[in-house]
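S.K.: please work out how this folds:
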Amino acid sequence: MFVVILALLIIWPIAELFVMVQVADWIGFFWMLFLLFASSVAGMMILKHRGRAHWRRFRGAVDERRPPAKEAFDGIMITVGALLLIIPGFITSVIGLFLLFPPTRWLIRLVALTLFASKFKVAATTASWGNRGYGYYRGSRQPDYDIDGDAVDVTDRTDGEPLPQLRSGPESSEDQVDRNP
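M.R.: Predicted coordinates for the structure are as follows:
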């Protein structure tokens, strides 16, 4: 794996330079620079706007209590595609454009699912931690009643010693022990 990454780090820039020289020879040096600059600006704009839109879709899926796998995958593909557009180079820009188009994202998602679905277990859970406590969400109904109960003092143990007394109210204020670490 290390050899493959090292080869990519050496071969990729050489391939990008070769394509840049060919494009500059075909349309001119300044037009080539303009295309690279326009690609970078487009990548930044896509990253800003589409990234926010996919984050809203992701949060919407979580709020609807369904697994946000499609939204997460699309968000990652759009982010990677926009970053590849920002990097100067025509090969990276073409790969970035493939990652940005929905039909090619669908195809990449299908290939990724078939390759990796058998290797991972899928689990999803949702929880909320707000000022209303664990398990509260906007659609839940809170009960409008209190549950009353009685406490029973049990003093018998199997070894013969009494259990510690638990008291509440003003009479136990002198017995309180600071239990905070």
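
S.K.: contacts, neighbours, all on C-alpha from now
M.R.: Noted.

S.K.: buried sites along stretch 35-44?
M.R.: For stretch 35-44, the neighbour count (16 or more other C-alpha atoms under 10 Å) marks 35, 36, 37, 39, 40, 43, 44 as buried.

S.K.: in JSON lines: the residues you listed, plus secondary structure.
M.R.: Formatted as JSON lines, those follow (DSSP: H, G, I helix; E, B strand; the rest coil):
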{"residue": "35", "secondary structure": "helix"}
{"residue": "36", "secondary structure": "helix"}
{"residue": "37", "secondary structure": "helix"}
{"residue": "39", "secondary structure": "helix"}
{"residue": "40", "secondary structure": "helix"}
{"residue": "43", "secondary structure": "helix"}
{"residue": "44", "secondary structure": "helix"}
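
S.K.: can you lay out these as a markdown table showing distance to residue 117?
M.R.: Formatted as a markdown table, those follow (distance: C-alpha to C-alpha, whole Å):
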| residue | distance to residue 117 |
| --- | --- |
| 35 | 39 |
| 36 | 37 |
| 37 | 39 |
| 39 | 34 |
| 40 | 34 |
| 43 | 30 |
| 44 | 32 |
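
S.K.: which pair in those has the greatest spatial separation?
M.R.: Put simply, by C-alpha to C-alpha the two of these set farthest apart are 35 and 44, 14.3 Å from each other.

S.K.: one more sequence to fold, the one below, so I can look at both together:
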Amino acid sequence: MVIRGKWLWAAIFIVPAVELFGFLLVSEHIGVSKALLLLLATSVIGLVMMRFEGKKVLQDSKALLEAGQPPGRTMLDGLCVFMGGMMLILPGFVTDLIGFTLLFPLTRPVYRFWMMKWIQRKMKNGTFTYYRK
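M.R.: Just a heads-up that it's a prediction; the model follows:
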């Protein structure tokens, strides 16, 4: 538990510092007003993409359930879409880049692969539990 707390505190301080550095770099090249407008535009585009991709993931999950198959991969896609949307809501260019790669269907399998490896490792160690109704 202590290790997780240390990572959380590091993220609270490191992520804003990286985002501030990224904003200063971008605003130095294109100007502050254009950089702010770009941040706003990426948030709006990200929210629209999140809604579109989220609906697609829900439709795929529903189709798999109706066919009697477990929607495992599509559930991980849904988690990626949700996390990507949250990253796009946060102001900053680095989180926007990560958010767009989580939302974009061609790059999402990379995240899904690492999430699956993490889940398998947690289940093998016995530190990941799931409950059935």
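
S.K.: TM-score them against each other, please.
M.R.: In this superposition the chains share a TM-score of 0.83, using TM-score structural alignment, normalised by the length of the second structure; 125 aligned residues with a C-alpha RMSD of 2.2 Å.

S.K.: mean per-residue distance, stretch 38-49 of the second structure versus the first structure.
M.R.: Superposing on the first structure and averaging over aligned pairs (mean C-alpha distance after the TM-score superposition for the first structure), stretch 38-49 of the second structure comes out at 0.8 Å.

S.K.: which part of the first structure matches that stretch?
M.R.: Alignment of stretch 38-49 of the second structure against the first structure: residues 35-46, by TM-score structural alignment.

S.K.: got the contact list for that stretch?
M.R.: With contacts defined as C-alpha atoms under 8 Å, 6 or more residues apart in numbering, stretch 35-46 of the first structure is touched by 81, 82, 83, 84, 85, 86, 87, 88, 89, 90, 93.

S.K.: quick one: distance of that stretch to the chain centre.
M.R.: How far stretch 35-46 of the first structure lies from its chain's middle: 25 Å, per C-alpha atoms, centre = their mean, to the nearest Å.

S.K.: stretch 29-38 of the second structure too?
M.R.: 24 Å.

S.K.: do stretch 11-31 of the second structure as well
M.R.: 19 Å.

S.K.: list the buried ones in that stretch?
M.R.: Here stretch 11-31 of the second structure shows 19, 20, 23, 26, 27 as buried, counting by 16+ other C-alpha under 10 Å.

S.K.: out of those, flag the one nearest to residue 113 of the second structure.
M.R.: Among the buried residues of stretch 11-31 of the second structure, residue 19 lies closest to residue 113 of the second structure (C-alpha to C-alpha), at 26.4 Å.

S.K.: which SSE is the closest one in?
M.R.: If you go by DSSP states H and E, residue 19 of the second structure is part of helix 2-30.

S.K.: over to residue 41 of the second structure?
M.R.: With DSSP H and E as criterion, residue 41 of the second structure is part of helix 32-66.

S.K.: with the first structure superposed, average distance for the next helix or strand after that helix?
M.R.: Next in sequence after helix 32-66 of the second structure, counting helices and strands by DSSP H and E, comes helix 72-89. With mean C-alpha distance after the TM-score superposition for the first structure, helix 72-89 of the second structure departs from the first structure by a mean of 1.1 Å once superposed.

S.K.: any idea how far the most centrally placed residue in the first structure is from residue 57 of the first structure?
M.R.: Taking C-alpha atoms, centre = their mean, the centroid of the first structure lies closest to residue 72, which sits 6.3 Å from it. From residue 72 of the first structure over to residue 57 of the first structure the distance is 9 Å, taken as C-alpha to C-alpha, to the nearest Å.

S.K.: cool, and residue 111 of the first structure?
M.R.: Separation of residue 111 of the first structure from residue 57 of the first structure (C-alpha to C-alpha): 23 Å.

S.K.: neighbour count: the two, which is higher?
M.R.: Using other C-alpha atoms under 10 Å as the criterion, residue 111 of the first structure and residue 57 rank with residue 57 on top: 17 against 12.

S.K.: list the contacts for that one?
M.R.: For residue 57 of the first structure, the contact set (C-alpha under 8 Å, 6+ apart) comprises residue 71.

S.K.: which residue in the second structure lines up with it?
M.R.: Under the alignment (TM-score structural alignment), residue 57 of the first structure maps onto residue 60.
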